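Student: build me a model:
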Amino acid sequence: MSESVTKSGGCQCGRVRYEVNLASHDAYWCHCRMCQKATGGIAAAFVQVDAENVRWLTQPDWYRSSAIAHRPFCAQCGTPLGFAFLDGAGGFDLTIGSFDDPADFVPVAHAGAESIHEAWLDTRSLPRHFSATTESVAKRWKAAGLEVPE
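Tutor: The predicted model follows:
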């Protein structure tokens, strides 16, 4: 990415929103147990940004996730939005999944590698099921009078 770009994001319910000026689309996976617990996933996907480049349009809630870090989230819907060290050093991380359009991000590194679940790294050979063609999902969206979201 040769010049900076502004991207937006927020939580699932829409209460918390942000804009960030990005210098790069380089992202990373953090596999540490803290990130696994904080997201409920096998890893957390982040992009690191300068904290001063994040503009909260509506303020997130924060919780102290360890003796050295705290994390923004939405207390209404539970969406994890990022990670920051308490001392403010080392940049600020936003969760890739909280961006409105996360398609441009590219993972370039693995952090917290001591806790990687290797079996989950390369899943290309697994069958892929799409929400719109999974009957148990699609019929519920249709019954709600809605289209299956992307």
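Student: rest of the way, CA atoms for contacts and neighbours
Tutor: Noted.
Student: please name the nearest non-neighbouring residue to Ile72.
Tutor: One correction, residue 72 is Pro, not Ile. Once flanking residues are discounted, Pro72 sits nearest to Trp62: 4.4 Å by C-alpha to C-alpha, 6 or more residues apart in numbering.
Student: name the SS class of the one you found, please.
Tutor: Three-state call for Trp62 (DSSP: H, G, I helix; E, B strand; the rest coil): strand.
Student: roughly how far out does the helix or strand containing Lys142 sit from the chain middle?
Tutor: Secondary structure from DSSP states H and E places Lys142 in helix 135-143. Here the centre of helix 135-143 is set off from its chain's centre by 26 Å, with C-alpha atoms, centre = their mean, to the nearest Å.
Student: nearest the geometric middle of the protein, what residue?
Tutor: Thr95 (2.5 Å; C-alpha atoms, centre = their mean).
Student: could you verify my assumption that that one touches Ala84?
Tutor: No - using C-alpha atoms under 8 Å, Thr95 is not in contact with Ala84, being 11.4 Å away.
Student: mind listing what the closest residue to Cys30 other than its chain neighbours touches?
Tutor: Counting by C-alpha to C-alpha, 6+ apart, Cys30 lies nearest to Ala111, which is 4.5 Å off, once chain neighbours are set aside. Neighbouring residues of Ala111 by C-alpha atoms under 8 Å, 6 or more residues apart in numbering: 28-32.
Student: and this one, so I can compare the two:
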Amino acid sequence: MSYEGGCLCGQVRWRAAGEPINVRICHCSLCQRATGGPFFARALFRAEDFSWIGETTSWPTSERIERRSCARCGVPMFSVPNDPPGRIGVSLATLDHPDALAPECHIFVGTKRAWIALDDGVPQYEERPPV
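Tutor: Got it, this is the predicted structure:
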């Protein structure tokens, strides 16, 4: 299976040539601020299965994570963890078919916004899920 997507203006396009490692909704405060939204719904892929074209800007949001956005329209696209390396997270909202992947859990719900009700039936973890 493969997945494709892009930013709002179309300048950045991406493709994943394999199944994701996991699909999660992160409610941590870093993801909230980095995306400008109440959470970051993302699929995590192996870097060797992932490619993109187009200019992005990047910045670290922690010692662990570098973020990338479209350099033209500013859409937050990717998160690149460095521990362990070799993975890339991509925003589910940027999928060409946004319902192609469904989140398997919510993480860091201890810092979710109080006005968000989680009633989708998937597991919830106060912080990271168990391995």
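Student: after superposition, what's the TM-score, could you say?
Tutor: For this chain pair, the superposition-based TM-score is 0.79 by TM-score structural alignment, normalised by the length of the second structure; 120 aligned residues with a C-alpha RMSD of 2.2 Å.
Student: quick revisit: over in the second structure, see which of the contacts of Ala111 of the first structure survive.
Tutor: Using both residues aligned by TM-score structural alignment, their matches' C-alpha atoms under 8 Å, the second structure keeps these contacts from the contacts of Ala111 of the first structure: 28-32.
Student: JSON lines for the residues you listed, including neighbour count, distance to Arg17 of the first structure and secondary structure?
Tutor: As requested, these are exported to JSON lines (neighbours: other C-alpha atoms under 10 Å; distance: C-alpha to C-alpha, whole Å; DSSP: H, G, I helix; E, B strand; the rest coil):
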{"residue": "Tyr28", "neighbour count": "22", "distance to Arg17 of the first structure": "22", "secondary structure": "strand"}
{"residue": "Trp29", "neighbour count": "22", "distance to Arg17 of the first structure": "23", "secondary structure": "strand"}
{"residue": "Cys30", "neighbour count": "21", "distance to Arg17 of the first structure": "23", "secondary structure": "strand"}
{"residue": "His31", "neighbour count": "22", "distance to Arg17 of the first structure": "26", "secondary structure": "coil"}
{"residue": "Cys32", "neighbour count": "19", "distance to Arg17 of the first structure": "26", "secondary structure": "coil"}
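Student: which two from those end up farthest apart in space?
Tutor: The most widely separated members of these, counting by C-alpha to C-alpha, are Tyr28 and Cys32 (12.2 Å).
Student: how long is stretch 92-112 of the first structure end to end?
Tutor: 16 Å (C-alpha to C-alpha, to the nearest Å).
Student: in the second structure, which residue range corresponds to that stretch?
Tutor: In the comparison with the second structure, stretch 92-112 of the first structure aligns to the range 88-108 (TM-score structural alignment).
Student: report the distance from that stretch to the chain centre.
Tutor: 6 Å.
Student: contacts only, for Gly5 of the second structure.
Tutor: Contacts of Gly5 of the second structure (C-alpha under 8 Å, 6+ apart): 13-15, 94-97.
Student: let's go with 6 Å and repeat that
Tutor: By C-alpha atoms under 6 Å, 6 or more residues apart in numbering, the contact set of Gly5 of the second structure is 13-14, 94-96.
Student: which one in the first structure is aligned with it?
Tutor: In the first structure, Gly5 of the second structure lands on Gly9 (TM-score structural alignment).
Student: thought the residue nearest to the centre of the first structure was touching Phe83?
Tutor: No - with contact defined as C-alpha atoms under 6 Å, Thr95 of the first structure does not reach Phe83; the gap is 8.1 Å.
Student: so which residues of the second structure form helices?
Tutor: If DSSP state H is used as the criterion, the helices of the second structure fall at 29-35.
Student: please enumerate the strands of it.
Tutor: 3-6, 13-16, 22-26, 40-46, 50-53, 56-60, 65-70, 76-81, 87-91, 105-107 (DSSP state E).
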